[in-house]
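Colleague: Got a predicted structure here, sequence first:
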Amino acid sequence: MGLGMWGYPLVEVRETEKELMQSKTEAQSNDKPHLRSTKEVTGYDINALDGDIGKVEDFIIDDVTWKILYLVVETGNWFSGKKVIISPHWIKDVQWQEQKVTINHLIDEVKNSPEYDSSQPIDDSYQHTLNDYYKKIK
């Protein structure tokens, strides 16, 4: 084991730096416990008010403001693999421990919503169609 500048073992100095960085990270995460990375939330279950509808597959993020515009939901076996997008405004609750997101809509409402096609851009027309659909059902 080599010695550092003032004769302290380098391993000891590195361990102390590691502990300091870890405690800083923990303090920062405790400051805002509601924040999660998109990587962590990917795969969370998505539930409508009356049951399961799928899993979070991806996010659509504004590349200028970094605001999450939509969650991409893979409905898998629920709706024959149809993909839909959900606005964060439609989220009722997030249960972090259970890795579950509940939205303020019913299964049939999501099932009948406009399908999301990742090969097509989300233009104003699609956004209007989507928003009009969800306004109409409420």
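Modeller: Yep, that arrived.

Colleague: switch to C-alpha atoms for all contacts and neighbour counts from now on
Modeller: Fine.

Colleague: Check the gap between Ile60 and Thr38 for me.
Modeller: When distance is defined by Cα to Cα, to the nearest Å, Ile60 is 10 Å away from Thr38.

Colleague: how far does stretch 34-51 stretch from start to finish?
Modeller: 24 Å.

Colleague: ok, residues contacting that stretch?
Modeller: 29, 52-59, 73, 99-107, 110 (Cα atoms under 8 Å, 6 or more residues apart in numbering).

Colleague: out of these, which are buried?
Modeller: 52-59, 73, 100-103, 105-107, 110 (16 or more other Cα atoms under 10 Å).

Colleague: Those residues in helices, which ones?
Modeller: Residues of those located in helices (DSSP state H): 107, 110.

Colleague: Of the buried ones among the contacts of stretch 34-51, which belong to strands?
Modeller: Of those, the ones assigned to strands by DSSP state E are 52-59, 73, 100-103.

Colleague: For Gly51, see how far away Ile107 is.
Modeller: Using Cα to Cα, we find Ile107 at a distance of 7 Å from Gly51.

Colleague: ok, structure two:
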Amino acid sequence: MELWDYHPDVYDRSKSLDLTGYHVQATDGKIGSVDEATYQVGESYVIVDTGPWIFGKKVLLPASVITKIDPQERDVYVSRTKEEIKNAPEFDEARYKEPEFRTRTGEYYGRFPKGPGTF
């Protein structure tokens, strides 16, 4: 499983789903809401607006950290704690689509052990 892909049992690419506005739940509580989501094979991610939790900052999460999507409750569950997400490379609005930024973010999330529900 690639870091920048959704798990096949979490998101079915044959169905249309817009995650914008969904609440994002870390393993230890809510961290914000989805500001933007992409669905390209090998390049998928969500940008989370953390609101007051981290003083209005945004974070970039690779699609593989998503463990569950609940369309009825409009929730996205991720396999990382609030602290792990807070310590991720700082989001850069001007550079987040550049390969260097994605590489740095991927290296950060890729270092975590793979446990149940993670890839």
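Modeller: On my side now, so go ahead. Predicted model, so just to flag it, every value in this text is computed and none were measured.

Colleague: Give me the helices and strands touching the longest helix that the second structure contains, please.
Modeller: Secondary structure assigned by DSSP H gives helix 99-110 as the longest helix of the second structure. When contacts are defined as 3 or more Cα pairs under 8 Å, 6 or more residues apart in numbering; DSSP states H and E, helix 99-110 of the second structure packs onto strand 58-62.

Colleague: The strand it packs on vs the first structure - mean distance after superposition?
Modeller: Its matched residues in the first structure lie on average 1.0 Å from strand 58-62 of the second structure after superposition (mean Cα distance after the TM-score superposition for the first structure).

Colleague: Residue range in the first structure corresponding to that strand, please.
Modeller: Taken onto the first structure by TM-score structural alignment, strand 58-62 of the second structure occupies residues 83-87 there.

Colleague: just stretch 77-90 of the second structure next, same as before
Modeller: The aligned range for stretch 77-90 of the second structure is 102-115, by TM-score structural alignment.

Colleague: Give me the residues contacting that stretch.
Modeller: 46-53, 79, 82-85, 90-94, 129-130, 133-134, 137.

Colleague: residue furthest from the geometric center of the second structure?
Modeller: Ser14 (20.2 Å; Cα atoms, centre = their mean).

Colleague: So that residue belongs to a strand, correct?
Modeller: No: the assignment for Ser14 of the second structure, made by DSSP: H, G, I helix; E, B strand; the rest coil, is coil rather than a strand.

Colleague: related to what we said a few turns ago, just the buried subset of the contacts of stretch 102-115 of the first structure, please.
Modeller: 46-48, 52-53, 79, 82-85, 91, 94, 130, 133-134.

Colleague: can you tell me which two in the residues you listed are farthest apart?
Modeller: Val94 and Tyr133 (23.6 Å; Cα to Cα).

Colleague: How about the contacts made by the spatially most central residue of the second structure?
Modeller: In the second structure, the C-alpha nearest the mean C-alpha coordinate belongs to Leu61, at 2.9 Å (Cα atoms, centre = their mean). With contact set as Cα under 8 Å, 6+ apart, Leu61 of the second structure has these partners: 45-48.
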